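J.: no sequence on this one, just coordinates:
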C-alpha cells in the first residue's frame, strides 16, 4: 500500500535537494538566484511585519534552517513558507525559533569561567558596584553560572546582571531557573573545572526530575527581551558577555553589534566573546587590549 505521508515527505526532500545540489550538482544558476530572492523576501516580510531582523545573518545557516521549517510545515517552497508566515503569527514564531540558535549549559567552556575568575574578578573588586550584560542569554544557564561565581567571590551583592535574548520563551525558562536533573552531573564537572569552591549541589534543590536553583541566585538578575539587530544600548556596563552569537552574523551585522557593545561598555569595561569570535577585523579592534587571547577576554581602552 502506498504511504501517502512518506511519499509527501520524500517529495519535499527531493525538492529541497534541487536547490541544495544534493542530487550531485548545485542546481542551475537561475534556481539558485530564485531561491536567494525568495529567502530575501521572506526575511524582509518577517522583519517588516513582526520586527525580527535576520536579513544579515549568515546565508548558509539561514537557508538550512528555513528549509527545515519548510519540511516541518509540509510546504513545497520558500514562497509557500512566506505566505504562511505573513498570515500566521504562530508559524512566524516557529520560524524565528528555528533561526535563533540556543546552545548553552552551566559553565560552558569551563576554562573561560576560570579565566574570568582569575583576570576579571580582581578588577571588579575595585568597584563599589558593577553591571554585567549577558547578551543572547538563551535559557540562562551561563547567567546563573556567573551569579554563583560572583557569590563565591563575595561580590554578588555589588552586582546587577542584565540577561537578554530575542526569544521570550527561552527567557521564561531562564526566569524559572529549573533545569533537567539529569544534567547536573555534567554541570557539576563543568563547575569544578571552572574553579568552583563549594559543593555545586548546594545551589539547587531537586523536585522530581528537575533541579531548581535557589531563589537568592536570581535576586540580582533582570531578564528582558532585547534584539541585538534592531534595539539600541540600554545601559552602561562593566562587563558584557556575548559568546557564540555573532558567528551566525555576516560582517555587516557583526560590525553593527560591535558598535552597540563599544557604546555600551564603560571605560575599562570587559568584553567576553566566544572562542570562534574576534574583534580583530572590526573597526573597534584598536579600542581594546587583550586580557586573555585564548578565552577571548578584552578590555576597552578607548
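T.: Sure thing, it's come through. Treat the numbers as computed from the prediction; the structure is a model and nothing was measured. Numbering: from 1, shown residues only.
J.: going forward, measure contacts and count neighbours with C-alpha atoms only.
T.: Noted.
J.: just how off-centre is the lengthiest helix in the chain within its chain?
T.: Secondary structure of the chain per DSSP state H: the longest helix is helix 29-50. Centroid separation for helix 29-50 versus its chain: 23 Å, with CA atoms, centre = their mean, to the nearest Å.
J.: ok, and for whatever helix or strand comes next after it, which residues are buried?
T.: Sequence-wise, the next helix or strand downstream of helix 29-50 (DSSP states H and E) is helix 59-72. Within helix 59-72, the residues that count as buried by 16 or more other CA atoms under 10 Å are 59, 62, 63, 65, 66, 67, 68, 69, 70, 71.
J.: what sits against residue 282?
T.: 255, 258 (CA atoms under 8 Å, 6 or more residues apart in numbering).
J.: Now name the helix or strand holding it.
T.: Per DSSP H and E, there is no helix or strand for residue 282.
J.: who does the longest strand along the chain touch, helix- and strand-wise?
T.: Taking DSSP state E as the criterion, the chain has its longest strand at strand 265-273. Judged by 3 or more CA pairs under 8 Å, 6 or more residues apart in numbering; DSSP states H and E, strand 265-273 is in contact with strand 237-242, strand 297-300.
J.: Mean neighbour count added to the ones you listed, as CSV?
T.: Below are the helices and strands packed on strand 265-273 laid out as CSV (neighbours: other CA atoms under 10 Å):
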stretch, mean neighbour count
strand 237-242, 22
strand 297-300, 23
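J.: Please convert those to JSON lines, extending it with distance to residue 274.
T.: Listed next are these as JSON lines, based on distance: least, CA to CA, whole Å:
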{"stretch": "strand 237-242", "distance to residue 274": "7"}
{"stretch": "strand 297-300", "distance to residue 274": "9"}
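J.: Next up, a structure to set beside the first:
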C-alpha cells in the first residue's frame, strides 16, 4: 500500500473516531499519531487503518483500548525535578499571597504530576487553600489517577526526583507499600478533582492561578497548539503562571506576546497584565 493511501485511511479513521465518539485527534501531529496507531493496528491484528476503523465503529470497547495509544500516559512523580524546584522556590512565593489557589494540570494522564503538586503544596503549607484540577481525555487514565496506585519498582526514581525537586522529608511519608504497589495517601486527593476535558474541543472551565501542561503540546499541530494555549491563557488570572514541558515553547505561537518568560530553562511563563 502506498503512503498516500495509508495517510488517507488514517485521516478517515480519525474522522470516524470524532463523528462516532466525539474524541478529536484530527489536529494532532500526523507523524506521531501514525506511529502510535500503527502499533495499535498490530495489537488488534488489522492489516490496514481501514480495518481498524471498522472495528472502532462497530466495537465500542475497542476505543477504550485505542485511547491508550492515542493519548500519551508516560510520566513519573516530579518528572524534570528542576521544573518543580522552580515552582517551589520561585512561583509558590507569588501564589502564597493569594487567600485561595486553583491549579490546573491539563493532560494529567495517570496522575503523577497531580500527586507531585499535592505533595509539594503540603510541604509548603499551601495544600489546605489549594484546589487542583487534573484533566485528561482518557477515562482509563483518570480512573488510575483517582486510585493513586503505582508499581513499587517505580518508587526509587520517584524518590530521587522528589529529593532533587527540593523535597522536604521522605516520599515514603505519603504512600503505603503492599503487594508490589505503592498506594498514595487519600488525603493527597482531598482537594483534587479529576475530570474529563479536551484541549482540542472544550472551553475554559475555571479561573486558575497556575496551569501545568507538560509534554502535551508536542503532539499537536501548530493550529491546535494555538487553540490549546488560548484556552489556557483565558483560564489564567492576571499574572498567573503557565508551565510547559522541557521541549515545548510559546516562541512560535500566536500567544507569545501574552506572556513574560519567567524561567526559560524550566519553561515557566507568566501571563502579562495586559495580554
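T.: Thanks, I have it. Quick caveat, the model's predicted, so the values are computed rather than measured.
J.: TM-score for these two?
T.: With the length set by TM-score structural alignment, normalised by the length of structure 2, the two chains reach a TM-score of 0.97; 273 aligned residues with a CA RMSD of 1.0 Å.
J.: coming back round to it: in structure 2, what range does the longest strand of structure 1 match?
T.: Using TM-score structural alignment, strand 265-273 of structure 1 corresponds to residues 236-244 of structure 2.
J.: Other residues contacting that stretch?
T.: By CA under 8 Å, 6+ apart, stretch 236-244 of structure 2 touches 91, 207-215, 232, 266-273.
J.: mean deviation of it from structure 1?
T.: Mean deviation of stretch 236-244 of structure 2 relative to structure 1 after superposition (mean CA distance after the TM-score superposition for structure 1): 0.5 Å.
J.: circling back to that earlier point, what's the following helix or strand after the longest strand of structure 1?
T.: strand 288-292.
J.: quick one: that next one to chain centroid distance?
T.: Counting by CA atoms, centre = their mean, strand 288-292 of structure 1 comes out at 23 Å from the chain centroid.
J.: Tell me which other helices or strands it touches.
T.: strand 297-300.
J.: Now do the same for residue 176 of structure 1: its match in structure 2.
T.: Using TM-score structural alignment, residue 176 of structure 1 lines up with residue 147 in structure 2.
J.: burial of its match, as a residue count?
T.: When neighbours are counted by other CA atoms under 10 Å, residue 147 of structure 2 registers 16.
J.: now do residue 61 of structure 2
T.: Count around residue 61 of structure 2 with other CA under 10 Å applied: 11.
J.: Next one: it from residue 10 of structure 2, what distance?
T.: When distance is defined by CA to CA, to the nearest Å, residue 61 of structure 2 is 20 Å away from residue 10 of structure 2.
J.: Residue 145 of structure 2 too?
T.: 30 Å.
J.: again with residue 262 of structure 2
T.: Taken as CA to CA, the span from residue 262 of structure 2 to residue 10 of structure 2 is 39 Å.
J.: Of the two, give the one with the bigger neighbour count.
T.: Each of residue 262 of structure 2 and residue 10 had its neighbours counted (other CA under 10 Å), and the higher figure belongs to residue 10 (23 against 18).
J.: hmm, back to that, who touches the match of residue 176 of structure 1 in this structure?
T.: Taking CA under 8 Å, 6+ apart, we find residue 147 of structure 2 in contact with residue 183.
J.: Equivalent analysis for the one 5 residues further on, please.
T.: For residue 152 of structure 2, the contacting residues are 177, 180, 181, 182, taking CA under 8 Å, 6+ apart as the criterion.
J.: Aligned against structure 1, show me the partner of the second one.
T.: When you say that, I think you mean residue 180 of structure 2. Residue 180 of structure 2 maps onto residue 209 in structure 1, by TM-score structural alignment.
J.: Just list the residues touching the closest residue to residue 239 of structure 2 other than its chain neighbours, thanks.
T.: Computed as CA to CA, 6 or more residues apart in numbering, the closest residue to residue 239 of structure 2 that is not its neighbour in sequence is residue 271, at 4.6 Å. Neighbour list for residue 271 of structure 2: 233, 236, 237, 238, 239, 240, 241, 242, 258, 259, 260 [criterion: CA under 8 Å, 6+ apart].
J.: which of the residues you listed lies closest to residue 83 of structure 2?
T.: In terms of CA to CA, no member of the contacts of residue 271 of structure 2 lies closer to residue 83 of structure 2 than residue 242, at 11.6 Å.
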